[in-house]
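1. sequence and predicted structure, then a few things I'm wondering about:
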Amino acid sequence: MNRLRSLSAFPDVRPLALTLLSACLALPPIVARAEPMGAQGDDFLYRVEQHDTLEQLARRYTLRTEHWPTLQRLNQIDDPHRLPIGKVLRIPLSLIPEQPATATAIHVTGQVTADGRPVRPGDVLRAGQSLRSIGDGAATLRLEDQSLLTLTPGATLELQRLQSFQGTGLTDTQISIDRGTLESTVAPAGTGVGRFEVRTPATVTGVRGTRLRVHTDASGSRHEVLQGRAAIADPTGAEQSLGQDRGAAYDARGALLGTQPLLPPPQGLQMAGSDGQRLNFEPVPKAVAYTVRI
């Protein structure tokens, strides 16, 4: 079954007053099988589970058991063998060995280029490459942790950083989007997030396991969380936390214009016509436009 989502408009901000409706394949339920929580600043976040010790965590994430005293000092732990269950630990990203990672184009429609060359399904992309979707072109990329990135028509972005943390199955990804909309589904298998950041000219969105849309143009940026949570930093370093079904708008200088609940999914969805080309659904109050993708 296809699932449709409508997103909130920001009606008092005319350049940003566009509500999107997406039709996409329903994702399987996310089941947490580990407790990595993503990154914050220069640290990796980990929520303690039963039987965890600092020595084990140091070996798992830094590949060196002897780093446990550093974790003990940073997190003010009295007993490294008796960690409070549920406590969020900070592990410096500088201690976690990394190796180069890639992104694979799994779907391309229309014209999409990487450094000016056409992107085809199956192409392997690397850090430093610039992507552009031309006209109605669109593409979906898959990262090594199964995260998905979708360039919508008219988007321009750079794969600034594509790394993976050795021994963890987690990635270190930084995407810079100059124009258009990027949709992401981060760590859909529920194994946790390493570091995943989406940068616009004036904001940085840190993702901690989520479905997220980021749109940017000359007037500012719009950030919409469909699932999970994200944190958006402005140029001053001030951070705005966004939970599920919330959106935030920023002006071109990175000043927060406001946050707002996203609009609910449309009701009464059905295909109509003998050729199945017409899609009927109940109008969503306050929605001003719809974009449908299947």
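-> Received the coordinates, thanks. Numbers count the residues shown, from 1 in each chain.

2. use CA for all of it now, contacts and neighbours both
-> Fine.

3. longest strand of the chain?
-> The residue-count maximum for a strand in the chain (DSSP state E) belongs to strand 170-185.

4. contacts for the helix or strand that it is followed by next, please.
-> On the C-terminal side of strand 170-185, the nearest following helix or strand under DSSP states H and E is strand 195-199. Outside strand 195-199, the residues within contact range by Cα atoms under 8 Å, 6 or more residues apart in numbering are 38-39, 44, 170-177, 186, 204-208, 214.

5. ditto for stretch 134-149
-> 101-113, 133, 150-155, 164, 169-171, 182-189.

6. just the strands in the stretch 51-200 of the chain please.
-> In the stretch 51-200 of the chain, the strands defined using DSSP state E, counting those that start in this stretch lie at 88-92, 98-100, 103-114, 117-118, 124-125, 130-143, 148-151, 156-165, 170-185, 195-199.

7. make a PyMOL selection of the buried ones in the contacts of stretch 134-149.
-> Isolation of the buried members of these (16 or more other Cα atoms under 10 Å) is achieved in PyMOL through the command below:
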select buried, resi 101+102+103+104+105+107+108+111+112+113+133+150+151+152+153+154+155+164+170+171+182+183+184+185+186+187+188+189
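
8. please name whichever of the strands of the stretch 51-200 of the chain is nearest to residue 283.
-> strand 170-185 (23.4 Å; Cα to Cα).

9. got the angle between the closest one and strand 156-165?
-> 140 degrees (axes from the mean of the first three to the mean of the last three Cα atoms, to 10 degrees).

10. grab the nearest non-local neighbour of residue 260.
-> residue 247 (5.3 Å; Cα to Cα, 6 or more residues apart in numbering).

11. tell me the helix or strand right after the host helix or strand of that neighbour.
-> Taking DSSP H and E as the criterion, residue 247 maps to strand 246-251. Following strand 246-251 in sequence order, the next helix or strand is strand 256-261 (DSSP H and E).

12. I'd like to know which elements that following strand is packed against.
-> strand 246-251 (3 or more Cα pairs under 8 Å, 6 or more residues apart in numbering; DSSP states H and E).

13. just checking, what packs against the strand it packs on?
-> Judged by 3+ Cα pairs under 8 Å, 6+ apart, the packing partners of strand 246-251 are strand 220-233, strand 256-261.

14. recalculate using a threshold of 10 Å.
-> Under the contact definition 3 or more Cα pairs under 10 Å, 6 or more residues apart in numbering; DSSP states H and E, strand 246-251 sits against strand 204-217, strand 220-233, strand 239-242, strand 256-261.

15. now residue 161: how far from residue 218?
-> As judged by Cα to Cα, to the nearest Å, residue 161 and residue 218 stand 24 Å apart.

16. neighbour count: these two, which is higher?
-> residue 161 (21 against 12; other Cα atoms under 10 Å).

17. check contacts around that one.
-> 100-102, 126-129, 171-176, 196-197 (Cα atoms under 10 Å, 6 or more residues apart in numbering).

18. this is the other structure I want to compare:
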Amino acid sequence: MRINTFLRLLLLNIACLLTLDIHAQPAGAHEDHFLYQIKPGETLSSLSETFTSKQSNWKAIQKSNRIANTRKVPIGMTLKIPFSLIDEEPDQAKVLYLTGNVLVNNQPIDKNRVIAEADTIITGTQSNITLVLSDESKVQIPPDSTVLVKRLRKFRGTGLIDAIFNIETGKLAAHASPKKTGVGRFEIRTPVSITGVRGTVVRAEASQQAGSSSELLNGKAAFIAAASRDQSVHLNANQGITATPKGQAGDIIELLPPPEIQLKQSSPFEFKVAIQPVTGATSYLVRVSNDISGYDVLFTETVKKPEARVTGPGKGTYYVSVRSIDSNQLAGADAVQPFTITATSIMTETGVSIGTQSGPLIQTHY
């Protein structure tokens, strides 16, 4: 009896694993359709049940894909499933890191706030917020940015994310689907472009004067400019692209490599950063973070000369990251090094060092 019970449990566990594997073939989105690559053993009715909660929707899926013979649907075919049919539920994002003055719907927030669909996030100078979605995707909004959470939902049957972030001005960085389970839809939009990603590390920027840009650091992405919405440009790792204020896409550009950096301590609370010049770089973005991945950002500065000075909010180890920026204002990957502060600077309530003409104020008695 115990053996039979064990076998039933074992078979149930195997079935669950197979089900997860079957569902792990999302291929992103295109316009109003979720894209899915068909696997062996799957049918239109089974996929309809999984993604729309109704087997009867297979006929609508068949029509959308112009499939003549439902018994001979090719394995590996990219199936288009209308988002209007997919059974979704509201999702939320948690605040993972928060620095400085960040507003949500024009109200100050703290780390306990959850972010939902239709929220507008505004970051002030030297402010940063990093969100984590329910599939562990991360979204980082750096200083001086305004971002609307246009859509934040998930598929009821699979938990895949359906997220759209509109950058009104400023920047946004994202690591979509870090567990490589794929996404239903993950788009970063600006007034003149759309960047669609999956399993990807990407940055995007919007500016009324310059238009928009996207930088792909890992994975693959599709970039669609407003002037040619029926044509998408496919980006590979370490590639970037821009669009003019009128929505005209530029050429694909190879991103600059991370610079070599050297740190030298100049005082108990400060380090000098020497940046080895990178050919083609017009400036460098310097950031200080609490974490090596650069999500918990404390300080950001763009310098034209290959040098900078960095500090931290108190005793401890921090991380300085430097990326090269080219004449198109596209930035490459970060060079990262740790540094340790042995004195404590005095901070404001929002987590920013209080500075003077000779540097930050420091606490000398503990």
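-> That came through fine. Keep in mind it's a predicted model, so treat the numbers as computed, not measured.

19. before we move on, back to that, go through the helices and strands packed on strand 246-251 of the first structure and pick out the most buried.
-> strand 204-217 (a mean of 24; mean count of other Cα atoms under 10 Å).

20. how far apart are that one and its match in the second structure?
-> By mean Cα distance after the TM-score superposition for the first structure, the fitted strand 204-217 of the first structure averages 1.6 Å away from its aligned residues in the second structure.

21. find me the equivalent region of that strand in the second structure.
-> Aligned using TM-score structural alignment, strand 204-217 of the first structure spans residues 194-207 in the second structure.

22. hang on, the earlier thing: possible to save the strands of the stretch 51-200 of the first structure as CSV with distance to residue 270 of the first structure?
-> Shown next, in CSV, are the strands of the stretch 51-200 of the first structure (distance: least, Cα to Cα, whole Å):
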stretch, distance to residue 270 of the first structure
strand 88-92, 45
strand 98-100, 45
strand 103-114, 25
strand 117-118, 36
strand 124-125, 37
strand 130-143, 25
strand 148-151, 25
strand 156-165, 34
strand 170-185, 25
strand 195-199, 34
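
23. could you measure the residue nearest to residue 260 of the first structure against residue 69 of the first structure, distance?
-> 40 Å.

24. which one of these two has more residues nearby?
-> residue 247 (25 against 15).

25. helix, strand or coil for the residue of the first structure positioned farthest from its centre?
-> What lies farthest from the middle of the first structure is residue 274; by Cα atoms, centre = their mean that is 38.2 Å. The three-state assignment at residue 274 of the first structure reads coil, by DSSP: H, G, I helix; E, B strand; the rest coil.

26. for it, give its distance to residue 2 of the first structure.
-> Residue 274 of the first structure sits 19 Å away from residue 2 of the first structure, going by Cα to Cα.

27. check residue 67 of the first structure too.
-> 47 Å.

28. out of those two, which sits in the busier spot?
-> residue 67 (18 against 11).

29. list the residues that contact the more buried one.
-> By Cα under 10 Å, 6+ apart, the contact set of residue 67 of the first structure is 54, 55, 57, 58, 59, 61, 91, 95.

30. which residue in the second structure aligns with it?
-> Counting by TM-score structural alignment, residue 67 of the first structure corresponds to residue 57 in the second structure.

31. before we move on, what about residue 174 of the first structure?
-> Under the alignment (TM-score structural alignment), residue 174 of the first structure pairs with residue 164 in the second structure.

32. settle this for me: its match is touching residue 154, isn't it.
-> No. Using Cα atoms under 10 Å, residue 164 of the second structure is not in contact with residue 154, being 11.6 Å away.

33. burial measure for residue 250 of the first structure, as a count.
-> Residue 250 of the first structure has 23 neighbouring residues, counting by other Cα under 10 Å.

34. what sits closest to the aligned residue in the second structure for it if chain neighbours are left out?
-> Using TM-score structural alignment, the equivalent of residue 250 of the first structure in the second structure is residue 243. Once flanking residues are discounted, residue 243 of the second structure sits nearest to residue 249: 4.3 Å by Cα to Cα, 6+ apart.

35. what does residue 95 of the second structure give?
-> Nearest one to residue 95 of the second structure, counting by Cα to Cα, 6+ apart, is residue 131 at 4.7 Å.

36. separation between the counterpart of the one you found in the first structure and residue 152 of the first structure?
-> Matched to the first structure by TM-score structural alignment, residue 131 of the second structure sits across from residue 141. To residue 152 of the first structure, residue 141 of the first structure is 12 Å away according to Cα to Cα.

37. give me the residues contacting the longest helix along the second structure.
-> Counting residues, the longest helix found in the second structure (DSSP state H) is helix 2-22. When contacts are defined by Cα under 10 Å, 6+ apart, helix 2-22 of the second structure is touched by residues 1, 23, 24, 37, 38, 39, 40, 41, 42, 47, 158, 181.

38. list the contacts for whichever residue in the first structure pairs up with the fourth one?
-> Under the alignment by TM-score structural alignment, residue 37 of the second structure pairs with residue 47 in the first structure. Each residue near residue 47 of the first structure by Cα under 10 Å, 6+ apart is listed here: 34, 35, 36, 37, 84, 85, 86, 87, 88, 89, 90.

39. recalculate using a threshold of 7 Å.
-> If a contact means Cα atoms under 7 Å, 6 or more residues apart in numbering, then residue 47 of the first structure has 35, 36, 37, 86, 87, 88, 89 as its contacts.

40. give me the number of residues near the equivalent of the last one over in the second structure?
-> Yep, that's residue 89 of the first structure we're talking about. Taking TM-score structural alignment for the superposition, residue 89 of the first structure sits opposite residue 79 in the second structure. Number of residues near residue 79 of the second structure (other Cα under 10 Å) recorded here: 23.

41. surely residue 79 of the second structure and residue 36 touch.
-> Yes. In this structure, residue 79 of the second structure is within contact of residue 36 by Cα atoms under 7 Å, at 5.0 Å.

42. tell me how far the strand holding residue 247 of the first structure lies from the chain's centre.
-> Counting by Cα atoms, centre = their mean, to the nearest Å, strand 246-251 of the first structure is centred 15 Å from the centre of its parent chain.

43. same thing with stretch 161-177 of the second structure?
-> Mean C-alpha position of stretch 161-177 of the second structure versus that of the full chain (Cα atoms, centre = their mean) differs by 6 Å.

44. and what of stretch 20-38 of the second structure?
-> 19 Å.

45. so which bits of that stretch are buried?
-> Quick answer for stretch 20-38 of the second structure (16+ other Cα under 10 Å): 22-29, 33-38.

46. quick check: end-to-end length of it?
-> Note: stretch 20-38 of the second structure ends 14 Å apart using Cα to Cα.

47. cool, and stretch 71-87 of the second structure?
-> 25 Å.

48. next one: stretch 58-74 of the first structure
-> End-to-end for stretch 58-74 of the first structure, by Cα to Cα: 13 Å.
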